[in-house]
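Q: here is a sequence together with a model predicted from it:
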Amino acid sequence: MSHSIAEAAAASGLTPDTLRYYEKDGLMLRPVERSTTGHRRYSDADLRWIELINRLRGTGMPIRDVRRYAELVRHGDGNEQERLDLLRAHRVHVLAQLAEVQEHLGAIDRKIGIYTDKIEAALDLERAPTA
């Protein structure tokens, strides 16, 4: 099945301009097919690849590393160790980001606890019987 650029954009959550950029910048695995009228036609495999690019980018992988990964995949078998090394290095980066975000979340949770305690204490004083 093939999809227009508008359909691919809707399916991927990207803009048509971003899809064109991915193609122009060498991030796609293969050239996107064209219809007889010259319009881009994205295959289901293209959409799966775009989803992976989105996930890599969404976790902070630099474009140069996504491009390198795409190059390695395009070259086919024989470079799996390089692919693995690239993905493992990125995984370490993502885990460090996650740990940092968890620390930030802990700080937010502590502040929420402080304000919750203050509000509950104030409510308890309001409810206390007067002498």
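A: Looks like it arrived, so ask away. None of the values given here were measured: they were computed from a predicted structure. Numbering: from 1, shown residues only.
Q: from here on, contacts and neighbour counts on C-alpha atoms
A: Will do.
Q: with adjacent residues omitted, what lies nearest to Arg67?
A: Excluding the flanking residues, the one nearest Arg67 by Cα to Cα, 6 or more residues apart in numbering is Leu27, at 5.1 Å.
Q: how far does the host helix or strand of Trp49 sit from its chain's centre?
A: According to DSSP states H and E, Trp49 maps onto helix 44-58. Centroid separation for helix 44-58 versus its chain: 9 Å, with Cα atoms, centre = their mean, to the nearest Å.
Q: ok, residues contacting that helix?
A: For helix 44-58, the external contacting residues (Cα atoms under 8 Å, 6 or more residues apart in numbering) are Met1, Ser2, His3, Ala8, Ala11, Ser12, Leu27, Met28, Leu29, Val32, Ile63, Val66.
Q: going by distance to Ala122, which of those residues wins?
A: Distance to Ala122, by Cα to Cα, is smallest for Ser12 among these, at 49.0 Å.
Q: helices and strands around the longest helix seen in the chain, which ones?
A: Criterion DSSP state H: the longest helix present in the chain is helix 80-127. Packing partners of helix 80-127 (3 or more Cα pairs under 8 Å, 6 or more residues apart in numbering; DSSP states H and E): helix 63-75.
Q: okay, now the one to match up with it:
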Amino acid sequence: MGLSIGEVAQRSGLSVHALRFYEREGLFANPVRRLSNGRRIYDEEDLEWLAICTKLRSSGMPLVVIRQYIELVRQGPGNEHERLELLRQHETHVETQIRELQDTLAVMRLKVRIYEDHIARGEADRLWNPSHPAAAQAGTQQECHPPEST
């Protein structure tokens, strides 16, 4: 018989509101079926597609690109190279995001080390503090520009 919108929400982790949004935005690979009373009905294939679609969204793929990809899928065989190109472009985008996040993580780890070191030495007041009279001195430099030894 199929799955109700509530069952799909529970199994997919998406809210009912999000599922309706996906439908309105044309983000399902197949049109959402409806029963004679107007209730939406889904199948396992819809759940599989939602799993892919939510990963594409969470990785930053714009809705317009997801729609392009879906349209190509709906057209059927013969456009696999176009689909592949969309996926490759997004793969490159995700790899760039990962590198940027790794750089950000490295900065955060460094700042955590600096704070831990200052707190352990009882010198937390030497960390950057714009209202502290010594803000322009070594404490500022140490937080913004770590010593050569770190």
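A: Ah, there it is. This structure is a prediction, so every number in the text was calculated from the model and none was measured.
Q: how big's the offset between the helix holding Trp49 of the first structure and the second structure?
A: Its aligned residues in the second structure lie a mean 0.6 Å from helix 44-58 of the first structure after superposition (mean Cα distance after the TM-score superposition for the first structure).
Q: still on that earlier bit, quick one: map the residue nearest to Arg67 of the first structure onto the second structure.
A: Matched by TM-score structural alignment, Leu27 of the first structure corresponds to Leu27 in the second structure.
Q: Three-state assignment for its match, please.
A: coil (DSSP: H, G, I helix; E, B strand; the rest coil).
Q: wait, it touches Tyr69, no?
A: No: counting by Cα atoms under 8 Å, Leu27 of the second structure stays clear of Tyr69, with 9.6 Å between them.
Q: neighbour count winner among the two?
A: Ranked by neighbour count (other Cα atoms under 10 Å), Leu27 of the second structure and Tyr69 place Leu27 first, with 23 against 20.
Q: quick one: the more buried one and Leu47 of the second structure, what's the gap?
A: Leu27 of the second structure sits 12 Å away from Leu47 of the second structure, going by Cα to Cα, to the nearest Å.
Q: one step back: who's in contact with the residue nearest to Arg67 of the first structure?
A: Applying Cα under 8 Å, 6+ apart to Leu27 of the first structure gives the contacts Ile53, Val66, Arg67, Ala70.
Q: could you do Ala96 of the first structure as well?
A: By Cα under 8 Å, 6+ apart, the contact list for Ala96 of the first structure is empty.
Q: and with 10 Å instead?
A: Neighbour list for Ala96 of the first structure: His90, Gln102 [criterion: Cα atoms under 10 Å, 6 or more residues apart in numbering].
Q: roughly how far does it sit from Pro62 of the first structure?
A: Distance, Ala96 of the first structure to Pro62 of the first structure, using Cα to Cα: 16 Å.
Q: give me the number of residues near the nearest residue to Leu19 of the first structure once chain neighbours are set aside?
A: Leaving aside its chain neighbours, Leu19 of the first structure sits nearest to Ala9 (7.1 Å; criterion: Cα to Cα, 6+ apart). Residue neighbour count, defined by other Cα under 10 Å, stands at 19 for Ala9 of the first structure.
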